[in-house]
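K.L.:
dropping a prediction and its sequence here:
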Amino acid sequence: MPARALMFVGTGSDVGKSLIVAGLCRLCANRGLRVRPFKPQNMSNNAAVTADGGEIGRAQALQARAARVPLSVHMNPVLLKPQSETGAQVIVQGRMIETSGARAFQSKKRSLMPAVLESFEHLKADADIVLVEGAGSASEINLRANDIANLGFARTADVPVILIGDIDRGGVIASLVGTKHVLDAADAQMIQGFIVNKMRGDPTLFADGMTAITYLTGWPALGLVPFFNEARRLPPEDALALDERRAPTGKPVIAVLAYPRISNFDDFDPLRLDTSVDLQILRSGEPIPGDARLVILPGSKSTIADLNSLRDFGWDVDLAAHIRRGGHVLGVCGGYQMLGTAIHDPDGIEGNPATVAGLGYIDIETRMSGDKKLIEISGQLSAQPVPFDGYEMHVGESTGPGLERPLLEITGGRPDGAIDASGRISGCYVHGLFSNDRMRAHWLQRIGIEADSSAAFNYEHDVDATLDAFAEHLAQHIDIEQLLSLAK
């Protein structure tokens, strides 16, 4: 029997499409269905390495985990990774094909529809149902002509659509009804129902609102989903989540430097959830706290540009003071490259061709060249048997005397990273270190933090438990039988 499919689009960005698809993937998987997530086009610098040797958006990685299936490049055939305000790397079926400006991409993206449809059919061949996530807002009629991400895909692939609105931001009636008003009739006809997400308070107070939306659009109401506070325990997709401000906890501080092109920021999600520490994500204008135990330089989509931003923000001065006080520093991927003595990008792989001086804390130089390395790996610390599972996702090769003191040993004996002579400054190319509970505990001990007994949690188990809880949450508030009956 051929797989059925159902698409979820939004009235805008951040209405909860990714999370609802993840929850429905887990719900379907728990019912014994072979379910696959699919997003035709995504824009994110938070990516994951797939089992078939490419990369996809982190949201689709979470959805695949919810579906209990390996990651595949076909789950997100077009991925845009911004490098500037108007330009991005274009990743097709897991591999970069070019760097394109926003206007140029709009004119050529329709040519990517064959690859999108090929990936969609690939997933359908091994599934009972494919749950498709749209991108941004479905009502951006100014971009409709070449659309491959929302109703352009739905019409071409003949996939029924569910529209999601966010009541938490206000104006949900206008956003849902307005979407019906601006869409052309054929697009609007693809929409088979709507869901209102993130309801706070008494849901009966919005019963008349649900009725009004149905009356004004003709679309049936499929569910009013209360705000799911535990969603914060799942890895975020969007860097906007890093702007969430939290009150100081009085716990030891770990600071992450969120430069403008930060990537793979979910590396630090386990630390965010660990109540032993106060993880502070710093933006422009925020100094490195004087009491920070550890400062992390994360990955970057454009390492030289972000190193320049780091200096512009004054963090180089703060970092020097932090090190003089005896603080620890960890660089991950692009952050590791910044800790070296120089970065060379003669071919302009990550921007304009340039050579810049690094921060000079580790005796290595990096040259941006060659294909991007995309690989899942495991290993342990070089100095002791503390394990990790992670992945590499980077361009460039680092060389120099600093590599004689590696931080990690990859399974098979390959060294990775470096540690300075003091033992307090280190870096590596491996993402995902802190997801391993033993590795995370080691780093906390390394910087003098005693684990909080209440924080002794299994991060990976916590993610799965949260997905199960959210699936049950959706089952209680969405008419699942009616929803699944709409798939075709």
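P.N.:
Now that the structure is in, tell me what you want to look at. Numbers count the residues shown, from 1 in each chain.

K.L.:
CA atoms for contacts and neighbours, from now on please.
P.N.:
Fine.

K.L.:
the residue with the largest distance to the centre of the chain sits in which helix or strand?
P.N.:
Distance from the C-alpha centroid of the chain, by CA atoms, centre = their mean, peaks at Tyr215 (36.9 Å). Per DSSP states H and E: Tyr215 is located in helix 207-217.

K.L.:
please state the offset of that helix from the chain centre?
P.N.:
Mean C-alpha position of helix 207-217 versus that of the full chain (CA atoms, centre = their mean, to the nearest Å) differs by 34 Å.

K.L.:
how about stretch 243-250?
P.N.:
21 Å.

K.L.:
how about stretch 474-488?
P.N.:
When C-alpha coordinates are averaged (CA atoms, centre = their mean), stretch 474-488 and its chain have centres 26 Å apart.

K.L.:
other residues contacting that stretch?
P.N.:
3-6, 20, 23-24, 27, 129, 159-160, 192, 195, 222-226 (CA atoms under 8 Å, 6 or more residues apart in numbering).

K.L.:
thinking again about what came up before, what are the buried residues along the helix holding Tyr215?
P.N.:
Of all the residues in helix 207-217, those buried under the rule 16 or more other CA atoms under 10 Å are Met210, Ile213, Thr214, Thr217.

K.L.:
contact partners of that helix?
P.N.:
Residues from elsewhere that reach helix 207-217 (CA under 8 Å, 6+ apart): Ile173, Leu176, Val177, Lys180, Trp219, Pro220, Ala221.

K.L.:
second structure follows, compare the two:
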Amino acid sequence: MTARAIMIQGTGSNVGKSMLVAGLCRAGLRRGLSVAPFKPQNMSNNAAVTEDGGEIGRAQALQALACGRAPSVHMNPVLLKPESDTGAQVVVQGRAVSRLEARDFGGARGALLAPVLDSFAVLAQTADLIIVEGAGSPAETNLRRGDIANMGFARAAGVPVVLAGDIDRGGVIAQIVGTHAVLDPQDGAMVAGFLVNKFRGEVALFDDGYSDIAARTGWRGFGVLPWFDRAHLLPAEDAVDLGRSTGDGAFHIACPMLSRIANFDDLDPLAAEPGVRLSMIPPGRPLPGDADLVILPGTKSTRGDLAFLRAQGWDVDLAGHLRRGGKVLGICGGYQMLGTRIDDPEGLEGAPGGEAGLGLLEVQTLMARDKTLTRVTARHLATDTALSGYEIHIGRTAGPDTARAFAQVGTAFDGAQSRDGQVAGTYLHGLFADDRFRAAWLAQMGSAAAPQAYGQSVEDTLDALAAHMERHLDVSALLDAARPVGPNKS
């Protein structure tokens, strides 16, 4: 099988590259093609677990779904998971291999190109078409040397580029023309054209601007894509998309936005429930007093985000919430915070040490070097309901409250619950995507909920996205610009 490939790069972060790639993947699938997504380098704490026990960016898992195939570690061979403002865990082909400070990453990137190209070659044996997603912007000239995420990869793999600009943030002409101006000529030669994303209003009003971009760059345009109103129904990867409340249901769930929040797409199925109101609480705001449930989400830095939580006064808010009869659920890192103590003697998530947890569950966590990465089927004990999900964490948690486990996984048990039933914790991610479990769990929590077909809703939204792109972009010409996979000979 000889695959062809095309790459979507952006004029900046959060211009909609992930959504564009997902839509093109589904469009290709609807045309009868075997399609695969690929992102050479991603930076995200929102990760998915593959069937072979590796981890990739959540966006690539969604794009795999758009392609109708299982996620693979080769779809995102380099994943950077920020643990602090200056340091990140480096995951290569699904496995954590090191921790790097930002100042050291530039020198390490060159060695990562080999596994990136290896994974790209593996995918090329399985698909007719590969849709590649860049990261950030190729206009960041200070990052060009050793680049593996944008033009460095495009040149090495011989993949043509379509540059996407975001008109919603303003200045899209300057975004695209400015990128053209700063690109090295050989990098610029990789650009097959441009498109404009997130347009609101009458598209014809931008005709002159669109023509001006084409005239100033010499690039062909593939169209202007109007705002896709259903984008919020797809799982988000970037935490910048989280600052909102969703729904107006009677059952109110609040979730504090931790500084290293991870795997927050756990909450998407809850946000889609008609009987639920989900509030994401940003720093500087108290947890709402009318919340029925507070969910402490996953985090890439449990001790760091525990300190962050306390600095916001959310620990005091949690105590008040429980006095009013509210309930608390901790997921993964949030579960670890609920215990009486967290110890990290090897400094796996920062400086070595340990400290007291929130003390809401009688459990203690010891950070361990081995990382648990597995997809699981389990049974929620309180509702006797089957569920599926995945684990992605370091650390082992034990203590008296684990005798009241959250779920049974095979012959083992997961999580814990307080004696009064108000506080529970689990290591299981993705559990709320299971429709039957979500309905049973919400009913147990006191919410009147009927099973909603969340998975089908995502599939329907991907189909609608592909149709939206087919209506407004020249998708045929864009896909025709894809080249056969192979090293660039220019």
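P.N.:
Cool, the structure landed. Owing to the predicted nature of the structure, the values given are computational and were not obtained by experimental measurement.

K.L.:
TM-score for the pair, please.
P.N.:
The TM-score (TM-score structural alignment, normalised by the length of the first structure) is 0.97; 483 aligned residues with a CA RMSD of 1.2 Å.

K.L.:
about what we covered before: which one (most neighbours) among the contacts of helix 207-217 of the first structure?
P.N.:
When neighbours are counted by other CA atoms under 10 Å, Leu176 leads the contacts of helix 207-217 of the first structure with 26 neighbours.

K.L.:
check contacts around that residue.
P.N.:
Thr11, Leu163, Ile164, Gly165, Ile213.

K.L.:
could you do Asp238 of the first structure as well?
P.N.:
Neighbours of Asp238 of the first structure in contact, by CA under 8 Å, 6+ apart: Ser44, Asn46.

K.L.:
how close does it sit to Glu118 of the first structure?
P.N.:
Remark: distance between Asp238 of the first structure and Glu118 of the first structure (CA to CA, to the nearest Å) = 27 Å.

K.L.:
over to Asp468 of the first structure?
P.N.:
Distance, Asp468 of the first structure to Glu118 of the first structure, using CA to CA: 31 Å.

K.L.:
one more: Trp315 of the first structure?
P.N.:
Here Trp315 of the first structure is placed at a distance of 46 Å from Glu118 of the first structure (CA to CA).

K.L.:
looking at those two, which is more packed in?
P.N.:
More crowded of Trp315 of the first structure and Glu118, by other CA under 10 Å: Trp315, with 21 against 14.

K.L.:
thought Leu287 of the second structure was touching Met257?
P.N.:
No - judged on CA atoms under 8 Å, Leu287 of the second structure makes no contact with Met257 at a distance of 10.5 Å.

K.L.:
which of those two has more residues huddled nearby?
P.N.:
Of the pair Leu287 of the second structure and Met257, Leu287 is the one with more neighbours under other CA under 10 Å, namely 25 against 22.

K.L.:
residues touching that one, list them.
P.N.:
Contacts of Leu287 of the second structure (CA under 8 Å, 6+ apart): Ala254, Pro256, Ile281, Trp314, Asp317, Leu318.

K.L.:
SS state for Pro283 of the second structure?
P.N.:
Under DSSP: H, G, I helix; E, B strand; the rest coil, Pro283 of the second structure falls in the coil class.

K.L.:
assess the claim that it and Gly243 are in contact.
P.N.:
No - look at Pro283 of the second structure against Gly243 with CA under 8 Å: they stay out of range, at 10.2 Å.

K.L.:
compare these two (neighbour count), which wins?
P.N.:
Neighbour count, other CA under 10 Å: between Pro283 of the second structure and Gly243, Pro283 has more, with 17 against 12.

K.L.:
so who does the more buried one touch?
P.N.:
By CA under 8 Å, 6+ apart, the residues touching Pro283 of the second structure are Pro256, Met257, Leu258, Gln312.

K.L.:
mind redoing it with 10 Å?
P.N.:
Listed by CA atoms under 10 Å, 6 or more residues apart in numbering, the contact partners of Pro283 of the second structure are Pro256, Met257, Leu258, Ser259, Phe308, Leu309, Ala311, Gln312, Gly313, Trp314.
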